[in-house]
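Undergrad: 3D, please:
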Amino acid sequence: MLCIFYVSGFRLIRGIQAMAQKSSALKFVSAIDQLEWTTPIENVSRSTDELVIGLVGAVGAGVSKTAAELKLTLEREYGYVVDIVKASDIIRENAGKTATTSPATEGSERIKQLQAIGTELREKYGEAYIAAKAIEKIAIQRKTSDGYDESTQVPQPKRLRQATIIDSLKHPKETTLLRDVYGGIYWQFTVFAPEAIREKRLSNIGIAKDELPGIFTRDENDKEGDHGQKVSKTAYLSDFFVRNDGENDVRLISVLQRYLEVVFNISVHTPNTDEAGMYAAVSAASKSACLSRQVGAAIYSAGGELISVGWNDVPKALGGLYSADDGDDDHRCYLWGGKLCHNDRKKEELYDKIFKKLAAEGLLASGVDKIKLRSALVATPVKDLIEYSRSIHAEMEAIVSAGRTGKTGMVGGTLYTTTFPCHNCARHIVAAGISKVFYVEPYAKSLALELHSDAISMVEGDIKKVAFLQYEGVGPDSVLKLFHHGVERKIDGRARVQDKKTAIPVLPPPMDGFTTHEKRVIERLENVESQSVGGGAG
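TA: Next up is the predicted model:
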């Protein structure tokens, strides 16, 4: 069965896939399978005051506090009516569709059961299910508040200053669906805090310290499958990153106010040094042809000057990395030696060698074959080995590039990287004299802190160590659309300053109207849920 969405002149063909024969429930799939150019369904005004904000954050990061401050600022300064839709409420309201019908209301059991129910709902109805239910709530709220203009052929939302904050998202497919539906009026904020502060916050509400590692691990990257919490991957997709690590709200409020001014184009805003640095790192990452992941890095001097950039790719003779300019002499992995990932190839060979050695020594129990042993090894850190890669890492290349080109200023400088440095890169960063590192995406394989806690700190202000800090600022993927949007900056020769009470988001909604998309999402929800009930899936 196909469900067709129309977004900004594109027809998005989405599959609704049947589950296994044992269950006739249909899954709500949010990933875009195919794009075809087509004429928009309708020609409607692209101007709207409505706003949808999605928040992402790990347990204990202070997402709800951030939601409350955003709500207050939007109401007081921008004249909005703001609703907060809590994902935990959606999970509780739909718990009856899972094996856990009555989740706990407090303590660690509440968190663990909400995690389990959320995973089961995503597995049963699709990874974007909770976001789809949030969309349903937004549409219902607009209807009950008389928010539609019924005089048009297709009812359109009135020019109401209505905002909805979703607290909080846990899966990348939720982000994908919300962006597909709401286009330029959807903005996503990642809220983060150091683990020590998150532990303290949760301990203060009575959660035992020995339960926290399991809660944190499942929340950030549930390894049970594609349907679990994926906060780290979801966070990477955000438009804004917010550090919420203090007891004082003044700094948090100031950061949120700047971000909202950028969204509404209140006055002229330009990227700060950290935003420019991370944008340079992301730009560098786009040059990587690595089959595993694209990573970029940029080094800035203490004075804020760009020294060098790097990306993960295969080094070539006499210096530098292979690139598209090398033509037939381009020997990156996708073109050379079987066109495969050599790190993965070597690990497969390692699994085979371990099996043969254990078998030769008579150490394998009866019935243990190569497939079973491989499955066991994949569940160990053997799978995380990265030393067989042909690519130099982005951070190393940035450091080497500075030396290769005779650049100075690295000592005391700052390195921006799209992904938390691995332990190999970390030791090079420390040795290079860099004083601070900013990263966007965590990297679970890294042993940097475990192996170099004497030289590395995750807390700002420890001048005796290199600070590895999560990035705060406008998301690097959003820099151009927010700081280079083409809106006129002056009126009659003077800088244009908008009234916050009447300003609208700088980017437009989908050309064919987001309410059309909402309607189709709700229709899919009704179909998916009724099919599940009708098929007896439990």
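
Undergrad: okay, CA-based contacts and neighbour counts for the rest of this
TA: Will do.

Undergrad: what residues of stretch 305-321 count as buried?
TA: By 16 or more other C-alpha atoms under 10 Å, the buried positions in stretch 305-321 come out as L306, I307, S308, V309, G310, W311, N312, D313, V314, P315, L321.

Undergrad: so of the residues you listed, which ones are in strands?
TA: Counting by DSSP state E, the buried residues of stretch 305-321 place L306, I307, S308, V309, G310, W311 in strands.

Undergrad: adding distance to V63, write those out as a markdown table.
TA: Putting these into a markdown table (distance: C-alpha to C-alpha, whole Å) gives the following:
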| residue | distance to V63 |
| --- | --- |
| L306 | 33 |
| I307 | 36 |
| S308 | 35 |
| V309 | 33 |
| G310 | 33 |
| W311 | 32 |
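
Undergrad: before we compare anything, build this one as well:
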Amino acid sequence: MAVSCEDDQRKSRLRALGYTDTQIKAMDDEEYGDRKLTDKSTYIKQDIQACLQRSDLYISNPNSTNTVSHFSLLANQIITFVCLMVRPGLITPTPLERCMQIAYTAKLNSGCISRQVGAVVTDKNFSVQSVGWNDTPFGQVPCSLRNRFDLVSGNDQEAYSEYEKSNIQYIARFTQESEKYLKIEKTGRNVSYCFKSEYNDLIGEKNQVHTRSLHAEENAFLQISKYGGRGIENGKLFTTASPCELCSKKAYQLGVKEIYYIDPYPGIAMTHILMGGTNNPELILFSGAIGKAFHNLYSSKMPYKDELNALSL
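TA: Here you go, the predicted model:
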């Protein structure tokens, strides 16, 4: 279970507790920073991003202006989940849960070896118009199915780009780096790799533009144009992460009015792109059940009609 609130509200609460902006930044860097397997602290520090990605129950705890019942929204969510735990199938999923569950399922199609993300685009009435996940363009082999030793040995040539096969500097470094994975190859595992990481290490940068994959939100938008879907102006976007700067601009241009997200993107997409102008979409932190919890809470143990008939005997 993940209990969260909007990022600006989280920071304001920390400031109210006496934390300075410097301390908050240090806290965020520690809880959201890069994890190195060789660093012992990796195994004892909180990993907030991983917790958000692995949860299947999400509770939103926003600031409330209701002084009479300050925690009514929080309480209602908890009561709903508890009732469903006691009596699965008592109510049906909300439209928000239904759409986010589709996005959650879609992300499993992703061949990205770093992170799987799913997205769904609907019209204003929650009618699904397209589904997307982060993956390579159609016709290219996803990273999860490529093998660094196939590239080095010249096998499965269609799976690799001309750059990977012909750039001498890249090949030399890649071949050298591959040596430490020889022991893994002998176990029978597929030794896949992330081109973005390999290339960024080569040029000494950290640039997201070098990823092979389309982002989930971007992919969902493109499916609409590819297959002749109708317009989505005033529609909704559901994402199991949150849109980056590039995907945010696309959502804004398409006229998306509501964006439901789970994990805040560590950039300025929200404050700079989605909150700048006269046609700003509403950013809404998702609350509800997805994944295993979705099925466990909303699947009745038996048809309600049969239950009533049994109780009437």
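
Undergrad: and the buried residues of stretch 305-321 of structure 1 as JSON lines, adding distance to R520 of structure 1?
TA: Output for those, formatted as JSON lines (distance: C-alpha to C-alpha, whole Å):
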{"residue": "L306", "distance to R520 of structure 1": "47"}
{"residue": "I307", "distance to R520 of structure 1": "50"}
{"residue": "S308", "distance to R520 of structure 1": "48"}
{"residue": "V309", "distance to R520 of structure 1": "44"}
{"residue": "G310", "distance to R520 of structure 1": "44"}
{"residue": "W311", "distance to R520 of structure 1": "41"}
{"residue": "N312", "distance to R520 of structure 1": "41"}
{"residue": "D313", "distance to R520 of structure 1": "43"}
{"residue": "V314", "distance to R520 of structure 1": "46"}
{"residue": "P315", "distance to R520 of structure 1": "49"}
{"residue": "L321", "distance to R520 of structure 1": "47"}
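
Undergrad: those: which two are farthest apart?
TA: Greatest spatial distance in the buried residues of stretch 305-321 of structure 1: L306 and V314, 23.2 Å, computed using C-alpha to C-alpha.

Undergrad: returning to that earlier point: out of the ones in strands among the buried residues of stretch 305-321 of structure 1, which is nearest to E395 of structure 1?
TA: G310 (6.2 Å).

Undergrad: the closest one maps to what in structure 2?
TA: Per TM-score structural alignment, the equivalent position to G310 of structure 1 in structure 2 is G132.

Undergrad: that match against S110, yeah?
TA: No. Using C-alpha atoms under 8 Å as the test, G132 of structure 2 is too far from S110 to be in contact (9.1 Å).

Undergrad: in stretch 439-447 of structure 1, which residues are buried?
TA: Using 16+ other C-alpha under 10 Å as the test for burial, stretch 439-447 of structure 1 gives Y439, V440, E441, P442, S446.

Undergrad: quick one: neighbours of the closest residue to the last one other than its chain neighbours, just the number.
TA: Translated: S446 of structure 1. Excluding the flanking residues, the one nearest S446 of structure 1 by C-alpha to C-alpha, 6 or more residues apart in numbering is C422, at 4.4 Å. If you count neighbours by other C-alpha atoms under 10 Å, C422 of structure 1 ends up with 19.

Undergrad: what sits against C422 of structure 1?
TA: Residues in contact with C422 of structure 1 (C-alpha atoms under 8 Å, 6 or more residues apart in numbering) are Y443, K445, S446, L447, A448.

Undergrad: now the counterpart of it in structure 2: how far from G235 of structure 2?
TA: Under the alignment (TM-score structural alignment), C422 of structure 1 pairs with C244 in structure 2. With distances taken as C-alpha to C-alpha, to the nearest Å, C244 of structure 2 is found 18 Å from G235 of structure 2.
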